[in-house]
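**Student:** Structure here, sequence nowhere to be found:
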């Protein structure tokens, strides 16, 4: 046996060389990949990947696309907010209002983060199945709980939907943001309408010597209107900005200063 044959055999087992020149150890187990990031492999032709390639070629479009999406979210939320007051907000908005609709409440950023977190957590079983197929099958064979967790259901796998993982994850985030923003806006409106929440303001109209007696709740504003809720009359109103002379917030009562008990007792003793 020549040197070439000796180098190709280790004992009775042929040597298996890796791409980097190292030799694999017999019986070596591939470590489990617990990453929660969606699997990119196999999603090269998905809509999300196509859009991502386009955005990488034109980075300026990232800011524009994000701004448009945030504006759409703001319009969506504003619609459900003013719907609780029977106001058709879209009839009062101008083009400039559409562009800043999503910048009025920082809660939208929290809704976005919550949507991403929920979609990643719900998609984690599908991600583990794609990254570690052998490990997942071994777990499924051990216990019925693993079989339920890694089953191909609409909540744990994108296979039943026929969508790529990245596309499904993106749609899930958008869906969560739409539902979450609508619920948040309606709850905020109901607190103002029924529970007396919101900022109280005194309205002083142009041409009037004194402000209106009833205090209103400030709902919001646009480039041409101010939206108010009158609790006593149980009605909402859109006043043109040109008709308002002043909006004044309600004066808060001074904060009461607590007198220490020790100082009070000393003062009483000195008086005696």
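**Tutor:** Cool, the structure landed. As the structure is a prediction and not an experimental result, all values here were calculated from the model.

**Student:** contacts, neighbours, all on C-alpha from now
**Tutor:** Will do.

**Student:** Helices of the protein, residue ranges please.
**Tutor:** 3-8, 47-57, 60-83, 95-100, 107-131, 133-142, 144-149, 165-195, 261-271 (DSSP state H).

**Student:** now the last one, how far from the centre of its chain.
**Tutor:** With C-alpha atoms, centre = their mean, to the nearest Å as the basis, the distance from the averaged C-alpha position of helix 261-271 to the chain average is 56 Å.

**Student:** Equivalent analysis for the second one, please.
**Tutor:** On the basis of C-alpha atoms, centre = their mean, helix 47-57 is displaced by 22 Å from the centre of the chain it belongs to.

**Student:** what do you get for the fifth one?
**Tutor:** Mean C-alpha position of helix 107-131 versus that of the full chain (C-alpha atoms, centre = their mean) differs by 10 Å.

**Student:** Put this next to the previous one:
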């Protein structure tokens, strides 16, 4: 019995290493051999997630942000938004959790799989199934990450978008051609704008009164000023 347990413990690192190799292939070894790849790949992932965040964020305001982005905007997209960093570190935690769960599932089934009752087999197949095919294993990890990012970013964005549309704070007024601009509806006030964000060449605004957005070239804007008190309407004297 002792020799059997010793043999199982000796096989655990070998099985874990085999599973890691099936998932990541020669990637970890290549990264350790060429450290520059770590920085490049991390930056690429950061930028890609940042771009995804921008697309999802501006889609809530019916803005096709890809039409307004320059290469520079894409490169710094992931670094400008703190939520992207949270998503990246969360993804690392998800990957580690999936790999650890797969290792545990593989070991547990090898040790006790023969004694599983029918319902235990169903539970393991549904929640802890580890594909034997390398492509299927990698694809399942990729799908898990995509679902994670979709749910995580959408939950973050839902709260942020709600704050922008319903909050009585953080209004701005925008001056263009010596005048404070209004929205394109009769109810619009001067101080009913929310600043959604900027790119290299454009400013994106949301008008609370009109529930509409406006995209302005940066060079056409003379100034953007914070509104100190959103509970009071600006008078015509403020415009001058």
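**Tutor:** That came in fine, so what should we check first? This one's a predicted model, so the numbers in the text were calculated from it and none came from an experiment.

**Student:** TM-score for this pair?
**Tutor:** Overlay of the two chains. TM-score (TM-score structural alignment, normalised by the length of the second structure): 0.73; 219 aligned residues with a C-alpha RMSD of 3.5 Å.

**Student:** Would you reformat the helices of the first structure as a markdown table and include mean neighbour count and distance to residue 243 of the first structure?
**Tutor:** A markdown table is the format used below for these (neighbours: other C-alpha atoms under 10 Å; distance: least, C-alpha to C-alpha, whole Å):
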| stretch | mean neighbour count | distance to residue 243 of the first structure |
| --- | --- | --- |
| helix 3-8 | 10 | 93 |
| helix 47-57 | 13 | 45 |
| helix 60-83 | 17 | 21 |
| helix 95-100 | 14 | 19 |
| helix 107-131 | 18 | 31 |
| helix 133-142 | 14 | 68 |
| helix 144-149 | 14 | 61 |
| helix 165-195 | 18 | 24 |
| helix 261-271 | 9 | 53 |
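
**Student:** if I look at whatever residue of the first structure lines up with residue 209 of the second structure, how far off is residue 187 of the first structure?
**Tutor:** Alignment note: residue 209 of the second structure maps to residue 232 in the first structure; criterion TM-score structural alignment. For residue 232 of the first structure, the distance to residue 187 of the first structure equals 20 Å [C-alpha to C-alpha, to the nearest Å].

**Student:** how near is residue 47 of the second structure to residue 192 of the second structure?
**Tutor:** With C-alpha to C-alpha as the criterion, residue 47 of the second structure and residue 192 of the second structure are 32 Å apart.

**Student:** returning to that earlier point: apart from its chain neighbours, what residue comes closest to the match of residue 209 of the second structure?
**Tutor:** residue 214 (7.8 Å; C-alpha to C-alpha, 6 or more residues apart in numbering).

**Student:** Aligned counterpart of the one you found in the second structure, please.
**Tutor:** So residue 214 of the first structure corresponds to residue 191, using TM-score structural alignment.

**Student:** Go ahead and confirm that match touches residue 170.
**Tutor:** No. Taking C-alpha atoms under 8 Å as the definition, residue 191 of the second structure is not a contact partner of residue 170, at 10.0 Å.

**Student:** Look at those two and report which has more neighbours.
**Tutor:** residue 191 (27 against 17; other C-alpha atoms under 10 Å).

**Student:** which residues do residue 191 and residue 170 of the second structure both contact?
**Tutor:** Shared contacts of residue 191 of the second structure and residue 170, defined by C-alpha atoms under 8 Å, 6 or more residues apart in numbering, comprise residue 227.

**Student:** counterpart of residue 128 of the first structure in the second structure?
**Tutor:** Using TM-score structural alignment, residue 128 of the first structure pairs with residue 104 in the second structure.

**Student:** tell me, what residue is most central in the second structure?
**Tutor:** residue 153 (4.4 Å; C-alpha atoms, centre = their mean).

**Student:** Nearest spatial neighbour of it, chain-adjacent residues omitted?
**Tutor:** residue 53 (6.9 Å).

**Student:** Aligned against the first structure, show me the partner of the one you found.
**Tutor:** With TM-score structural alignment as the criterion, residue 53 of the second structure matches residue 77.
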